[in-house]
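no sequence on this one, just coordinates:
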């Protein structure tokens, strides 16, 4: 299937590793030009080099998403001539129980995880509207459907992105713009390993025991691959997904049990 991504221009946030990198690779493999951002310049350069070596078009721009959202957008526009696709990926907060989060920890995490998504969506919309095509795909978490223990901050803050995205989707659908969320479950990434280690420490178990328990609750019987996740993002960003908007798509091996 031709996804119709050839010649499209994608801004992919936090894309030096993990789900962001997998999304950038999938988009580039389908012919999109990708503008990749992260704080780590070395990791980002290596990621871009990998995509270019595979025949894709990619650019690196090291920046702090919390402070530099306007600069990131301006540089993406200057480099590619426009942004047709926004893949909004932001880092996750520390693992915490709900009753343990002090008041002063909420705002910095909101400014790091949530506000850049809102700001960059707003910046991208005028160009998308003018061209009659746009895709805003946010990488969130299955925790917005089924809250994940010990991830109170992520569950709460990512849920605000869900509400925003659903509202925005209805406002811009007539302009040829779709707005969707992709909700990863247990995908094998550095972040997942960090969370397993945090839960192991909290519960006095080994990381291997934590992973085994997690796998036992996943109908697919395994952690997901980043490539499987990236392919879903690429589809939602494509012309073929033009009638999917305001949706949340779980990529979790069936772990979320709600209907």
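Perfect, I can see it now. The shown structure was predicted, so the numbers you read here are calculated from the model rather than taken from an experiment.

from here on, contacts and neighbour counts on C-alpha atoms
Noted.

Tell me where the stretch 151-259 of the chain has helices.
Ranges of helices in the stretch 151-259 of the chain, per DSSP state H, counting those that start in this stretch, are 152-172, 190-203, 207-216, 226-236.

what about versus this one:
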């Protein structure tokens, strides 16, 4: 299937991580120009090196999503190189695992800035160009916690859910401009983030990481953690011309983990 991505430009936030890196490489394999952004420039460059070695092209940017002041300079660099962004993948890092109650307001404010406000600000900055071209894809990665809240991930459950309401509202506002806006949420995908969360749970409960991981795997109907590539393939389809009639949706990539309809 031709995903009609040749010549499109994609900006992948958090592109130095497990999910972001897989998404960047997959979009590049479909012919898109890649902008790989990450707070860790070395990690972003590593992803870009993989893209280039596979025959793709792009650029790496150091981008701290907690610093809104970086927005104009980074978007300016992208526009100077590629002329604009057609596909925006909003993929942010996760907050520390904590209960929802009793957290310092400063922690809430810091995480809101990097996980929510940055996504909204970057999207708003790129929308005029998408509208001018009558084509755009806004794909926001959240968490299975927006459907079924995850214990001890109180900040993530709360803030990521706000992005669901934002994305759905945005979808209606931009649909006539040829722009789609969708939420994609991972279940338990085998990344460093999931390994970190399993480790923290094991420490809290005085159990081995292997026991925690086995218990988690047993709760997934397909019987395993997902692969980053499986998640990236879904993002690539949503980014494609083939998905032009899918907007305002929440797509689960969870192996059947979430029990609700």
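Nice, thanks for sending it over. Nothing here was measured: the structure is a model prediction, and the numbers come from that model.

which one of the helices of the stretch 151-259 of structure 1 lies closest to residue 108 of structure 1?
Comparing the helices of the stretch 151-259 of structure 1 by their distance to residue 108 of structure 1 (CA to CA), the top pick is helix 152-172, with 11.2 Å.

Show me what residue 190 of structure 2 lines up with in structure 1.
Under the alignment by TM-score structural alignment, residue 190 of structure 2 pairs with residue 188 in structure 1.

cool, residue 154 of structure 2 as well?
Per TM-score structural alignment, the equivalent position to residue 154 of structure 2 in structure 1 is residue 152.

re the thing from before, just to check, the match of residue 190 of structure 2 is in contact with residue 226?
Yes: counting by CA atoms under 8 Å, residue 226 is a contact partner of residue 188 of structure 1 at 6.7 Å.

So for those two, which sits in the more crowded spot?
residue 226 (19 against 15; other CA atoms under 10 Å).

Give the aligned equivalent of the more buried one in structure 2.
So, by TM-score structural alignment, residue 226 of structure 1 is matched to residue 228.

Find the nearest non-adjacent residue to that match, please.
Setting aside the residues directly before and after it, residue 228 of structure 2 is nearest to residue 19 in space (CA to CA, 6 or more residues apart in numbering), at 5.4 Å.

so the one you found makes contact with residue 230?
No: here residue 19 of structure 2 lies out of contact with residue 230, judged by CA under 8 Å, at a distance of 9.7 Å.

quick one, which of those two is more surrounded?
Neighbours per residue, other CA under 10 Å: of residue 19 of structure 2 and residue 230, the larger number sits with residue 19, 24 against 15.

Can you tell me the SS state at the more buried one?
Put simply, residue 19 of structure 2 is helix when judged by DSSP: H, G, I helix; E, B strand; the rest coil.

so who does residue 182 of structure 2 touch?
For residue 182 of structure 2, the contact set (CA atoms under 8 Å, 6 or more residues apart in numbering) comprises 138-140, 167-168, 171, 238, 246-251.

measure the residue of structure 1 most remote from its centre to residue 134 of structure 1 for me?
Centroid-distance maximum for structure 1: residue 204 at 30.8 Å, with CA atoms, centre = their mean. Shown here: residue 204 of structure 1 relative to residue 134 of structure 1, a distance of 47 Å by CA to CA, to the nearest Å.

In space, not sequence, find me the middle residue of structure 1.
Structure 1 has residue 139 as the residue nearest its centroid, 2.6 Å off, counting by CA atoms, centre = their mean.

and that residue, what pairs with it in structure 2?
In structure 2, residue 139 of structure 1 lines up with residue 141, judged by TM-score structural alignment.

All good on my end, thank you.
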